[in-house]
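# could you look at this predicted model? Sequence included:
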Amino acid sequence: MQKLILIILFVSQISIAQDKAPAVWPREFDLGSQKKITIYQPQVDSLKGDALTVQSAFKLNEDKKDVYGSFSLKSKALISKDQGVVTIRDIVVTDVQLPQGKTSPQTLKEDIQVLLKGKELQVPYQTLVNNLNIQIGEEARPQLKNEPPHFIYTKRPSILIMISGDPVWGESKGAKEVKRVMNTSALILNEKDKDYYLWALGQWFTAKQLMGPYKLDKEPSSKLVMIKDELVKEKKIDPIAGKTAEGKSVYPPGEVPDIILSTKPAELLQSSGEPKFQAVQGTGLLYMSNSPNSIFMDSKSQDYFVLVTGRWFSSQSLAGPWRFVEGTKLPADFKKIPVTSPVAEVLVSVPGTPQAKEGQIVSSIPQMAQVKKDLKPKPIECDGKQKWESITGTDLKYAPNCNTPIIQVTDKQFYAVQDGVWFVSSAGLGPWNVATVVPEQIYKIPSSSPLYYVTYVHIYGASGDYVTVGYTPGYHGTYVSADGTIVYGTGYFYPSYVTDAYWYPAPSTYGYGAGYGWDYGAGFYMGFAWGSWMYPWGGGYCCYGGIYVDIDVRNTYTNWGRHTVITGSGGRGVTVNKIGDQKFYRAHGSGEIYTAHDGQVYRRTGKGEWQRNVGPGTWDPVQKPDTPQLEQMHQSREMGNRQYDAQRSRPQADINRNLHGGGGMRAGGFRGGGGGFRR
């Protein structure tokens, strides 16, 4: 099956120091008075905002005898998804379970509190994901629209170029007679009564009409070339390079793709020649094996199903018409797709599957950072005097003609958000300071507003010179649908602000190959398809060429630079603290100790059998009917540690993953125009 490549970009500027080994468990500490305590890997109970509750088993050695117990704690979390680490800080020990021993539970509670005061612990991020048990329907879900986009099916390699609504023409700098389309990030030029020119794949394409058909042509006049070179240098257009991260062309030598333009929400479906189908093992489903899209056929009904932006659409013909299908009404065989199948990534979009649940959990976990209170926003530009429009359903207003979301709360209270950080000012144009609190009414902005995505940026607290901030994937356009699966975009078509000189685009759902996936070893991930120069949501991220951007691990806070933002223990100014006389080790079977919600301590033997501690040196077997929850805890820890270790041992380089649903190379992306980009 032809596959698009997902490249996860790891930010080297804020990497975890490889010599600190912050997530190795268990840990041994000296409590004094000939007492030592070994703490086993913490198990996350719950996460609400940045409030984290945790349990951990321990082994207390006093008078050369081992006694097992457990303790619970409340803490604050600092979550760094891109580094794969959850830092546990501001620890308060709430309970200690110690069935036997000379030391009383209260005394040991006080000892552990002293031990952990002002210190930090770390667990792998994937452990947090695996431990959480968020119930379906627990959190509010936004109102989403699911009207089908315009599907374009082609049997040839093609490039889809999006224009945000009817084309708006503006003058080119230094050559006013040359007009270009402002509301697209692709470069489309035209002189009166002459052909249209489009730059892509390092070549010029021409057409008699704006919407095509386009064909390769020789180089145009030098003034068009100069306009192109200047706009590429200023990063105001997408050059649509058509290359992989390694600089290789995504097309075979001599192959020229078709150019397809759209002014309305659209998605590209492709096959390499006539469609070819293969059976999905253990089901009545067939999948199109010569397509980069997730296209299926139900052999019973002969209906086609396609997965786009996490939404399912169905048709009796690849030419359409297509209709939206609720995930709960998919053929039952979709749930039966094996996790080892070439199309297993779609399981994250099938309601009721473990993969869908993981996607929902991940969408609730914030990427967090600490920012200095003296941080200042990047230059905010507006097209002339600020214009204020009301936000439906609220008393708020926003300025659509600015390159940064600016919200007016009162005549003397304005808020702006850039790269996951809130700023506040008494005037619409500043000066701006880092906000320490955000008015509640901002979080009531409805999904029908183009600024809805800012409601997923939060402030968790302020202390000293720093403010703790964070955002969940909704900031980048990922939401939980009514089916309990994650989808990209609200589905609303928001009007963009565009003139003959400026384009400040609103978020868009379709046209960029947004997709989600799941891998047996890597877990959940999300991203955009080939050629999307800037992904169409939230903060701008510029990346030329054929790459996927994984917006689950992509850390927007690194846009502020290494010396400005701390995103975990590897950040500037933060060190891994030593606690007492600790040491790291991996003794045989030492990591196989767990605690359950009842406070009891369990261990897993090398044979996979479970035992419960009933006294010093005494372990009773656990009956089979009582082991499923324990086995789930074990698998959760093993997966978390395995994925964390793999990430730490992986060189700071790109990683290839398979992800369908992109639909080929895309461009015309979303962040372009003459006056700068929304952040």
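Nice, I can see it.
# contacts, neighbours, all on C-alpha from now
Noted.
# against W518, how distant is the residue nearest the centre of the chain?
Nearest residue to the geometric centre of the chain (CA atoms, centre = their mean): D552, 2.0 Å. In this structure, D552 and W518 are 12 Å apart, going by CA to CA, to the nearest Å.
# common neighbours of those two, please.
Y525 (CA atoms under 8 Å, 6 or more residues apart in numbering).
# tell me the SS of S291?
Secondary structure, DSSP: H, G, I helix; E, B strand; the rest coil: S291 is coil.
# excluding covalently adjacent residues, which one is nearest to it?
S271 (4.4 Å; CA to CA, 6 or more residues apart in numbering).
# contacts only, for the one you found.
Counting by CA under 8 Å, 6+ apart, S271 touches 154-157, 288, 290-292.
# now do 7 Å
154-156, 290-291 (CA atoms under 7 Å, 6 or more residues apart in numbering).
# next, the one to line up against it:
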Amino acid sequence: MKITSIKLPGDISDESLEALGNDLENNSSTLDIEIPLNELQSSLELNNQQKDLAGQISNKAPRVIYSTSPSILVVIDGEPKIQQNAKWGVEAVVNTPFTLVKSGGSYYLHGGKHWYVAPSAKGPFSMTTTVSSQLRKIEEQSKAEASSENDAAEKDENTIYKIIVSTQPAELIQTNGEAKFASLENTGLLYVSNSSDDIFMDVDSQNYYVLISGRWYHSKTLSGNWEYAASDRLPDDFAKIPEGSPKDHVLASIAGTDAATDALQEAAVPQTAKVDRKSTQAEVTYDGEPQFQDIDGTELDYAVNTPASVIRWRGRYYSVDNGVWFESGRATGPWVVSVNRPYAVALIPPSYPVYHMKYVYIYDVSPDYVYMGYTPGYLNTFVYGPTVVYGTGYYYRPWFGTHYYARPYTWGFNVRYNPWIGWGIGYHYSSGWFNAGFGIGHRPWGYWSGGWWGPRSYRPAYCWSPNRYGGSYYGRNTVYYNRSRNYNIVNRNYSGNIYRNRGGIVSRDYRRADFNNDRYRNNRNPSWSANRSNNRYNDNRYSDNRNDNRNSRYN
């Protein structure tokens, strides 16, 4: 047995990891491990099926919009849906995460320090200083939300943006004026230096390349038709992008690089929790009577008229809420902490909005607790071949009846990967463009009622950098910066450990990296936080899948 890499929770030195690897290699031949043949065959078959499903991730290019001036892409999920917002006292567009309201026959959009007005929810918008006192109250609330999330947001608040509205999946790439190029040492690549986006030109082919949600696309022009480029089919010079250069963060999306290997390993590490079986509760509401649809290729149905993730399997109902499995004999509950995970969950295709449920696992059970965990797939980080991507790439039809329920979006928010926090929303949005949620259904104001970025109450971090047109992640060249530290990551609990969003659970944060260390500066590997009382790792994450409600004496 050859140990190529080890990742463990806790602050463990390189020397200790190396010693552990050597011990495992030297003693592997003496280990007496017995695995029943039928279990091994079943596990291998399931693993192959899951690999096939993971290969169904969609890489179809969204609509890509190019702008040469400061712009904001406002995403509306289909045609604008207008409902009265009782808290604001005005009508609002509910199928968007942006603060977009209707007042006096006009539509008003708020972001940064400005209001923008338009005759239609789809624009065209222009900046205005004439707004009602009612809208000023909404502005104050948005400012409070933004300031609590980002103490550096004021640097971007004064910018007056061109507003671009899209009612279909889209991405915005932009430059500050016409594109300017800079070279990357020892490569035949140029990168666009006056852009916060990852835009490159391959000198040999004269093709542009852009990285969007972890996927590469190429085109002959910046405003042209973009086509998918596999991460292992890029020009060879992409893998030669120097660590410490202004664009080294894209190495995580280039097959075969150390950064890509690190990202793949991160995608396999779970955030775990000890769940109290008695005190941990769930509530699931529906817009009318529960409605279910089949999931092709499985025995499962999923609920469509709820913001929750609910499936039906063999006459019982299962839900995952903030990383915890629940079950019930009725679609409406009552719900109890589940000690089983239906094996068919592993076979959910990525074309269904409940795909992320398959990344939440049950590891162990006791009379009082269930030990659970989720890997980053639950938060929309998916392994696709030799790299990780954000989102499945599919557009999921939302529910809109009396209430609107969003589904996970892959495109539209300038999502980028870095090794310390994983995926983050583009810095443009950090100055107060999103509202805190409309209190959809039974949920109170401020609860992210599911869906745009995955599980309810979850949103990725903002990633903000004053060095907009450069600065590296791996080289630590003014990556994230504020007055007191050399980095600034804004998450306010929207990323990281979502177990913090509920009671009845013991869980310590899984910390991706130690900011005081950098392996690209020849320091030790990143360290991880752990809690031995609740972190239970199991080599076979699917051991709970084939038990058919018979896996525990504590049922």
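Done, it's in. Being a predicted model, the structure only gives us computed values, none of them experimental.
# care to give me the TM-score?
Here the TM-score for the pair of chains, by TM-score structural alignment, normalised by the length of structure 2, is 0.72; 455 aligned residues with a CA RMSD of 3.8 Å.
# so which of the contacts of S271 of structure 1 is the closest to I260 of structure 1?
Taking CA to CA as the measure, I260 of structure 1 lies nearest T154 of the contacts of S271 of structure 1, at 10.2 Å.
# what's near enough to touch the closest one?
Contacts of T154 of structure 1 (CA under 7 Å, 6+ apart): 269-271.
# where's it relative to A319 of structure 1, distance?
To A319 of structure 1, T154 of structure 1 is 9 Å away according to CA to CA.
# just C543 of structure 1 next, same as before
According to CA to CA, C543 of structure 1 and A319 of structure 1 sit 32 Å apart.
# which one's more surrounded, the two?
More crowded of C543 of structure 1 and A319, by other CA atoms under 10 Å: C543, with 16 against 12.
# the more buried one and W533 touch, don't they?
Yes - between C543 of structure 1 and W533 a contact is recorded at 5.4 Å, counting by CA atoms under 7 Å.
# relative to F423 of structure 1, which of the contacts of S271 of structure 1 is nearest.
Ranked by distance to F423 of structure 1 (CA to CA), the contacts of S271 of structure 1 are led by S291 at 45.0 Å.
# what lines up with that closest one in structure 2?
In structure 2, the residue paired with S291 of structure 1 is S195, using TM-score structural alignment.
# count of neighbours near that match?
22.
# going along the chain, name the helices of structure 2.
Taking DSSP state H, the helices of structure 2 run over residues 14-27, 37-54, 133-149, 154-157, 258-266.
# and the furthest pair within the contacts of S271 of structure 1?
Largest separation among the contacts of S271 of structure 1 by CA to CA: T154 and N290, giving 12.1 Å.
# which residue packs closest to A118 of structure 2, ignoring adjacent ones?
Leaving aside its chain neighbours, A118 of structure 2 sits nearest to F125 (4.5 Å; criterion: CA to CA, 6+ apart).
# quick one: map that neighbour onto structure 1.
In structure 1, F125 of structure 2 lands on Y214 (TM-score structural alignment).
# A92 of structure 2 now?
Checking TM-score structural alignment: A92 of structure 2 goes with R180.
# who touches that match in this structure?
R180 of structure 1 makes contact with 169-172, 188-190, according to CA under 7 Å, 6+ apart.
# and what of A230 of structure 2?
Applying CA under 7 Å, 6+ apart, the residues near A230 of structure 2 are W216.
# how about it, what's its match in structure 1?
A230 of structure 2 maps onto E326 in structure 1, with residues paired by TM-score structural alignment.
# so what's the alignment partner in structure 2 of F151 of structure 1 closest to, chain neighbours aside?
F151 of structure 1 maps onto V64 in structure 2, with residues paired by TM-score structural alignment. Computed as CA to CA, 6+ apart, the closest residue to V64 of structure 2 that is not its neighbour in sequence is E171, at 4.9 Å.
# what's the burial count for the one you found?
Neighbours of E171 of structure 2 under the rule other CA under 10 Å: 23.
# which one in structure 2 is aligned with the residue nearest to S291 of structure 1?
Superposed on structure 2 with TM-score structural alignment, S271 of structure 1 falls opposite T175.
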